[in-house]
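**Student:** can you look at this prediction? I've put the sequence above it.
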Amino acid sequence: MHRLAKETVGVKLFTMTADNPDAGYVRRVYSSDEAAYPILGTKPIVFDANYEAMTRDRKTYVANSLKEMEGDFPDLDLIKSLGCGSAINMPVVAGGKMLGSVNLLDAEHYYGPERVALVEQLVVPAMACFLILRSAFTI
């Protein structure tokens, strides 16, 4: 998935997080930078309007600057220190259930409309990854 995202859209930092809304957390199941974002780490789900839009409406979150990311990323200082300033969080939904998200970060203003449109090419492969993962592991 990481290689596909890099070749298709471009990405400096790539993570995948699996959702467990019943338990109230997401678990990182892949990270291109395990020192900064270790795999299997968890964080609480913030059940806000962004999460609702991603889950219910399958709306991809896009922020193209650090200013746009303020308030949505508690780890914004770490993101900035890694040279990132724009983000795409693509929800992965199957059978009406939020499986997780694919998260791409790169330099400020990197994810313009043309790159955001390319993210659609990642939906089916990402769904396959999460379904395979969930068939073998409890999130």
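**Tutor:** Received it, and whenever you're ready, just let me know what you need. Source: prediction; values computed, not measured.
**Student:** rest of the way, CA atoms for contacts and neighbours
**Tutor:** Will do.
**Student:** helices of the protein, start to end?
**Tutor:** 2-8, 49-57, 66-69, 76-81, 113-118, 123-136 (DSSP state H).
**Student:** in a markdown table: these, plus mean neighbour count.
**Tutor:** Putting those into a markdown table (neighbours: other C-alpha atoms under 10 Å) gives the following:
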| stretch | mean neighbour count |
| --- | --- |
| helix 2-8 | 15 |
| helix 49-57 | 15 |
| helix 66-69 | 15 |
| helix 76-81 | 14 |
| helix 113-118 | 12 |
| helix 123-136 | 14 |
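**Student:** comparison target below:
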Amino acid sequence: MALSRPEDCGLGRLVATLIRPHEPTEMLREAADLLGQRIGHRLFTVLLICANRADTVRVYSDNLDAYPVNRVKRMGVTPWGDQVIRGGETWIGRNDEDIAWAFPDHALIRSLGLASALSVPVVFEGKCLAVLTLHHQAGWYRPEHIPLAQQIAPLLIPDLMLLERAVNTGTAQA
């Protein structure tokens, strides 16, 4: 994968946030903004993967009414989880059928007028630490959206590790 220059794709702002003192959710908000500008989304969430590898905790959402943070989301073993969480592979869902295949809460997703998704694993030391998921109208996401999202994902690792610690110690804030 050829990396773009930071100034070409907006990564400079994300890197600037990373190196100055900030709250972890600020970095996730910056990533959401950048992904929204460059790729597009109508919903952006970040799921932290729990130690049992079957549950997740939502640590970021830009729609808190529909998708509140700091709630355990029981994923169980699913084909989507096998591909994204355990396999570390990016996944594109193009329509309602794909969304229903991947997400147990597909009815809620559909009720928000969303019918496509781009799920990008954040992998650290060979394990999926979290998953970034962007949602939009049917047919929105294409393979050419993947490289930028995959370049952004590792920049979030330090902040996701801080959030993981907060979740594990019970100090995470809603």
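**Tutor:** Cool, got the structure. Note that the structure is predicted; figures quoted are calculated from it, not measured.
**Student:** of all the helices of the first structure, which one comes closest to Tyr30 of the first structure?
**Tutor:** helix 2-8 (8.7 Å; C-alpha to C-alpha).
**Student:** quick one, what contacts the aligned residue in the first structure for Gly40 of the second structure?
**Tutor:** Taking TM-score structural alignment for the superposition, Gly40 of the second structure sits opposite Gly10 in the first structure. For Gly10 of the first structure, the contact set (C-alpha atoms under 8 Å, 6 or more residues apart in numbering) comprises Asp106, Arg115.
**Student:** can you tell me how far Gly10 of the first structure is from Pro113 of the first structure?
**Tutor:** Distance from Gly10 of the first structure to Pro113 of the first structure, counting by C-alpha to C-alpha, to the nearest Å: 13 Å.
**Student:** report the spatially nearest residue to the residue nearest the centre of the second structure, omitting neighbours in sequence.
**Tutor:** With distances taken as C-alpha atoms, centre = their mean, Leu132 lies nearest the centre of the second structure, 0.9 Å away. Spatially, and ignoring its direct neighbours in sequence, Leu132 of the second structure is nearest to Val46 (4.7 Å; C-alpha to C-alpha, 6 or more residues apart in numbering).
**Student:** same question for Tyr37 of the first structure.
**Tutor:** Ser31 (6.2 Å).
**Student:** now do the same for the one you found: its match in the second structure.
**Tutor:** Match for Ser31 of the first structure (TM-score structural alignment): Ser61.
**Student:** and its match, how close does it get to Pro79 of the second structure?
**Tutor:** 23 Å.
**Student:** same question for Asp105 of the second structure.
**Tutor:** 15 Å.
**Student:** and the aligned partner of the residue nearest to the centre of the second structure in the first structure, what does it touch?
**Tutor:** For Leu132 of the second structure, the aligned position in the first structure is Val102, judged by TM-score structural alignment. Contacts for Val102 of the first structure were tallied using C-alpha under 8 Å, 6+ apart; they are Phe14, Thr15, Met16, Thr17, Ile88, Asn89, Met90, Pro91, Val92, Ala126.
**Student:** neighbour-wise, which of those leads?
**Tutor:** Taking other C-alpha atoms under 10 Å as the neighbour criterion, Val92 ranks highest of these with 31 neighbours.
**Student:** Val84 of the second structure maps to what in the first structure?
**Tutor:** Per TM-score structural alignment, Val84 of the second structure is aligned with Met54.
**Student:** what's the closest non-adjacent residue to that match?
**Tutor:** Nearest non-adjacent residue to Met54 of the first structure (C-alpha to C-alpha, 6+ apart): Pro91, at 5.6 Å.
**Student:** what do we get in the second structure for that neighbour?
**Tutor:** In the second structure, Pro91 of the first structure lands on Pro121 (TM-score structural alignment).
**Student:** and stretch 73-82 of the first structure, how far out from the chain middle?
**Tutor:** 14 Å (C-alpha atoms, centre = their mean, to the nearest Å).
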